[in-house]
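Undergrad: Need coordinates for the following:
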Amino acid sequence: MSQYKVLSCGSNGLGQLGIGSDDDQDTVQECKFEGFNEISMKPVSIACGGNHTLILFESGQVFASGDNTYGQCGVDVDNSRSKYLSFVKIPGSWVQISCGWEFSVLVNSRNEVFVCGNGLKGELGLGKKTTSIREPTKVDINFPSKIKAIKSALNHTVIQLTNGEFYGWGVSRKGQLGVDREKITWVPAQINWGLNLNLEQYKFVLGRDFTVLYNDEFHLFGTQNKISDMIESCTYSKRQLSIWSMWSSIHIIDADGKVVFLGNNSHGQKFPSTCVSNSQLFCTGSEHGLTKLENKVYAWGWGEHGNCGVLKKEDEVVFSNLNEIYQNDNIIDLACGCATSWIITKN
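TA: As a prediction, this is how the structure comes out:
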């Protein structure tokens, strides 16, 4: 039977790395799961909030660690534990997850959406009267088709349905939830992107206060001046795009492996190469990224909390070049969060 490991490093002030302590880590550490000495189920998704983390396994189980001040870990409804230093199981069976700054979103096989945590600006989607909830609570909406994907940024959530429709809630004042929206969308509402396009085959990513839809082209919604100012001059092969977002920037990777960076590069966010290979793993977090080349994992970007590895000097927190943080022949996936880095291995 295969055995999996989840490894992490970076910001850990409230235990969000799930390694049994709350100290920041600049070297990769193995995560701990309460009730399990070994993991035989495959991790399929890692969602990171401001200071908490959810991991979804192929079995449908979700484990949470980190800040639980507002119940965002979805476990302790009696308010007795403000944080979890190791991963603990959230009751229920789930198929998708996402996290915002202080909230979590879970989707079950019945196409139902549950939320928990804190959201003063509509982040929970439960209406103006409910801005904090400790127990995972069902959002009052019936979608017309199956949920294809769900993602959350700091303060907004977007759901894509298999029929091509999009729904969202949370902060919308900059246009990240489409056109003709109030500053806050308190309950899930269908998004009008103002595009006369069939969006069934489109994918999407979220930044801090923007949303990007993409297929063989991309459309940016929200106020991101640095990205918007650079769009006119960027060139790429307009086929089979993948796009990765940070808080204030995006990386476009086209079918030829060419990497185009648009946005804020004040802390080394730009990938230190112009191309990637088809076999190369690639992901981005708040203001840093990870990539796997052969059997090594490299980090770049803003690494103040150890998420990009050991600092060369205490005051040099930017990694403008790829910095090796881990080596193993059995690496199968990578993930990034808010100054956290994640590696999954299979033995």
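
Undergrad: contacts and neighbour counts: CA atoms only from here.
TA: OK.

Undergrad: Grab the nearest non-local neighbour of residue 114.
TA: residue 138 (4.2 Å; Cα to Cα, 6 or more residues apart in numbering).

Undergrad: no wait, residue 57
TA: Take residue 57 and drop its neighbours on the chain: the residue closest to it by Cα to Cα, 6+ apart is residue 43, 4.2 Å away.

Undergrad: mind listing what residue 158 touches?
TA: 150, 151, 152, 166, 167, 168, 169, 177 (Cα atoms under 8 Å, 6 or more residues apart in numbering).

Undergrad: mind giving me a markdown table with these and columns for secondary structure?
TA: Compiled in a markdown table, the contacts of residue 158 are given as follows (DSSP: H, G, I helix; E, B strand; the rest coil):
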| residue | secondary structure |
| --- | --- |
| 150 | strand |
| 151 | strand |
| 152 | strand |
| 166 | strand |
| 167 | strand |
| 168 | strand |
| 169 | strand |
| 177 | coil |
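
Undergrad: Quick check on those residues: which are buried?
TA: Buried residues within the contacts of residue 158, defined by neighbour count using 16 or more other Cα atoms under 10 Å: 150, 151, 152, 166, 167, 168, 169, 177.

Undergrad: Second chain to compare with the first, below:
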Amino acid sequence: MIHRLYLLILFLAPLFMPFAAGAQTRNYERFAAGENHYLVLMADGTLWSLGKNQYGQLGDGTTTDRQQPVKILSNVKSIACGSNHSLAVLNDGSLYAWGWNDCGQLGDGTTTPHEKPVKILSNVKSMDCGTTHSMAVLNDGSLWAWGSNTFGQLGDGTTTDRHSPVKILDNVQSVSCGWGHTMAVLNDGTLYAWGANNSRQLGLGFNSRELMPTPKSRPVKTGTGIRMAAYGGNHSLILTVNGTVYSCGSNEKGQLGIGDVIGNISKTPVLSNVKSIAAGGNHSMAILSDGSLYVWGDNCEGQIGNGTTLNQFVPMKVFENVSAVSCGNFYTMAILNDGTLYAWGDNNASQLGDDSNIDRFVPVRTKTGVKRVACGHTNTMYIDNEGDLNVVGKLFW
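TA: Down below sits the predicted model:
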């Protein structure tokens, strides 16, 4: 889940992979980002990587940093990055891992880093990464965990790091990782959470660390299923299948959207009729079914887009006709239904893509013909309608 991104060279040019002219494979599907490295999955199932590589996290068999993408694997269907390690699931369900391994986050039984992908599990349906821990859901619904367990984020009842996968739960539909906590949705829609709870990001009582995955006292009506979750620095957003959003965790910047800075759990919905959510470091976003975009929380760099730098404690509508949104720590990008890309907030590394390094307190139009976007810390990647990958800002630091 860790998606915090970053060269001392500023980019405003597309990064094109070395395909032959007229090739039909230059179609990028999705990104994943670690602290300073990036994975890019193509429509044809090939996996490419670029960025920092001091721990072998690019998976190309070296520790050489890459400013241009290098091919790593084929037949890949899903990807995830931890801080400095990478995971990929192939079409046959095989899970491969590579990169940093100091806490056993690769799951190969050692703490030795790997510069090339190593097979860890079979029959994997989905997976995700925290900073230094990894989780996988198998086809039979079982949930497995490995890596750092300082906060109990593996959910095995201990705080002992695990260098090989250990079974945690059954009947799991999906799993999502924060930096030190984990949430899983079961087939019946029940939400489980465990791990770090320093800011009540689990929705439990203050500092109630959950070492075993028990149903949390979550602010969701009994029987209401969970569609997705999004995590900021120390807060969580939960979207139910009926379109309501709940929040829990730190609220010193108003990132819970509950209208004050005292509470840590929203017992009533923050918003309704929501189709997707996103979280930055300390700000939150929601796209409603009608395409309107609401934002709230930290606004120190103008990332709310309301023309000020004052924090926003309740959801505020800032845009219409929005199809997708992505948050960096201190900036925001939104794609409209017509493919126009707008950006606002922190721009010290030119990550907004507006040919400047001036912070923007209201949304500014930066590109057209965009179909996907992903924000990092000082870097933005977007895919245009031609299938080309473009990078603006600092690729890595």
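
Undergrad: circling back to that earlier point, aligned to the residue nearest to residue 114 of the first structure, what sits in the second structure?
TA: Using TM-score structural alignment as the criterion, residue 138 of the first structure maps onto residue 166 of the second structure.

Undergrad: Hmm, residue 144 and its match touching each other?
TA: Yes - if you go by Cα atoms under 8 Å, residue 166 of the second structure and residue 144 touch, sitting 5.2 Å apart.

Undergrad: what sits in contact with each of those two?
TA: Counting by Cα under 8 Å, 6+ apart, residue 166 of the second structure and residue 144 have no common neighbour.

Undergrad: Between those two, which is the more surrounded one?
TA: Neighbours per residue, other Cα atoms under 10 Å: of residue 166 of the second structure and residue 144, the larger number sits with residue 144, 23 against 17.

Undergrad: Can you name the residues that contact that one?
TA: So residue 144 of the second structure contacts 135, 136, 137, 138, 165, 166, 167, 168, 169 (Cα under 8 Å, 6+ apart).

Undergrad: Tell me which residue of the first structure lines up with it.
TA: That one, residue 144 of the second structure, aligns with residue 114 by TM-score structural alignment.

Undergrad: does that match count as helix, strand or coil?
TA: Residue 114 of the first structure ends up strand, using three-state DSSP.

Undergrad: So it versus residue 238 of the first structure, what's the distance?
TA: Plainly put, residue 114 of the first structure is 37 Å away from residue 238 of the first structure if you go by Cα to Cα, to the nearest Å.

Undergrad: any idea which element the match of residue 138 of the first structure lies in?
TA: strand 162-169 (DSSP states H and E).

Undergrad: Quick one: distance of stretch 87-107 of the second structure to the chain centre.
TA: Centroid displacement of stretch 87-107 of the second structure relative to its chain, using Cα atoms, centre = their mean, to the nearest Å, is 17 Å.

Undergrad: Tell me how many other residues surround the closest residue in space to residue 336 of the first structure that isn't next to it in sequence.
TA: Among residues not flanking residue 336 of the first structure along the chain, residue 285 sits closest, at 4.4 Å (Cα to Cα, 6+ apart). Using other Cα under 10 Å, residue 285 of the first structure has 24 other residues around it.

Undergrad: do residue 285 of the second structure as well
TA: There are 27 residues near residue 285 of the second structure, going by other Cα under 10 Å.

Undergrad: Repeat that for residue 75 of the first structure.
TA: Around residue 75 of the first structure there are 22 residues (other Cα under 10 Å).

Undergrad: swap in residue 214 of the second structure?
TA: Residue 214 of the second structure, neighbours per other Cα under 10 Å, totals 12.

Undergrad: Show me what it lines up with in the first structure.
TA: Match for residue 214 of the second structure (TM-score structural alignment): residue 189.

Undergrad: List the contacts of that match.
TA: Taking Cα under 8 Å, 6+ apart as the contact definition, residue 189 of the first structure lies against 167, 168, 169.

Undergrad: So which elements touch the strand holding residue 166 of the second structure?
TA: For strand 162-169 of the second structure, the contact count by 3 or more Cα pairs under 8 Å, 6 or more residues apart in numbering; DSSP states H and E identifies strand 143-147 as packing neighbours.

Undergrad: Mean distance of the strand it packs on to its aligned residues in the first structure, please.
TA: Taking mean Cα distance after the TM-score superposition for the first structure, the mean distance separating strand 143-147 of the second structure from the aligned residues in the first structure is 2.0 Å.

Undergrad: Just say helix, strand or coil for residue 228 of the first structure.
TA: Assigned with three-state DSSP, residue 228 of the first structure falls in the helix class.

Undergrad: To clarify, my last question referred to residue 311 of the first structure.
TA: coil.

Undergrad: neighbours around it, how many?
TA: By other Cα under 10 Å, neighbour count at residue 311 of the first structure equals 18.

Undergrad: Can you name every helix or strand that the helix or strand containing residue 333 of the first structure contacts?
TA: In the assignment (DSSP H and E), residue 333 of the first structure maps to strand 331-336. Using 3+ Cα pairs under 8 Å, 6+ apart, the elements in contact with strand 331-336 of the first structure are strand 281-284, strand 288-293, strand 340-346.

Undergrad: average gap between the shortest one and the second structure?
TA: This means strand 281-284 of the first structure. On superposition with the second structure, the mean distance recorded for strand 281-284 of the first structure (mean Cα distance after the TM-score superposition for the first structure) is 2.8 Å.

Undergrad: Where does that strand end up in the second structure?
TA: Strand 281-284 of the first structure maps onto residues 324-327 of the second structure, going by TM-score structural alignment.

Undergrad: Give me the residues contacting that stretch.
TA: With Cα under 8 Å, 6+ apart, stretch 324-327 of the second structure has contacts from 278-280, 285, 287, 332-336, 372-376.

Undergrad: neighbours around residue 171 of the second structure, how many?
TA: With other Cα under 10 Å as criterion, residue 171 of the second structure counts 16.

Undergrad: Could you measure from it over to residue 119 of the second structure?
TA: Using Cα to Cα, we find residue 171 of the second structure at a distance of 24 Å from residue 119 of the second structure.

Undergrad: Residue 377 of the second structure now?
TA: Counting by Cα to Cα, the gap from residue 377 of the second structure to residue 119 of the second structure is 30 Å.

Undergrad: All set, thanks.
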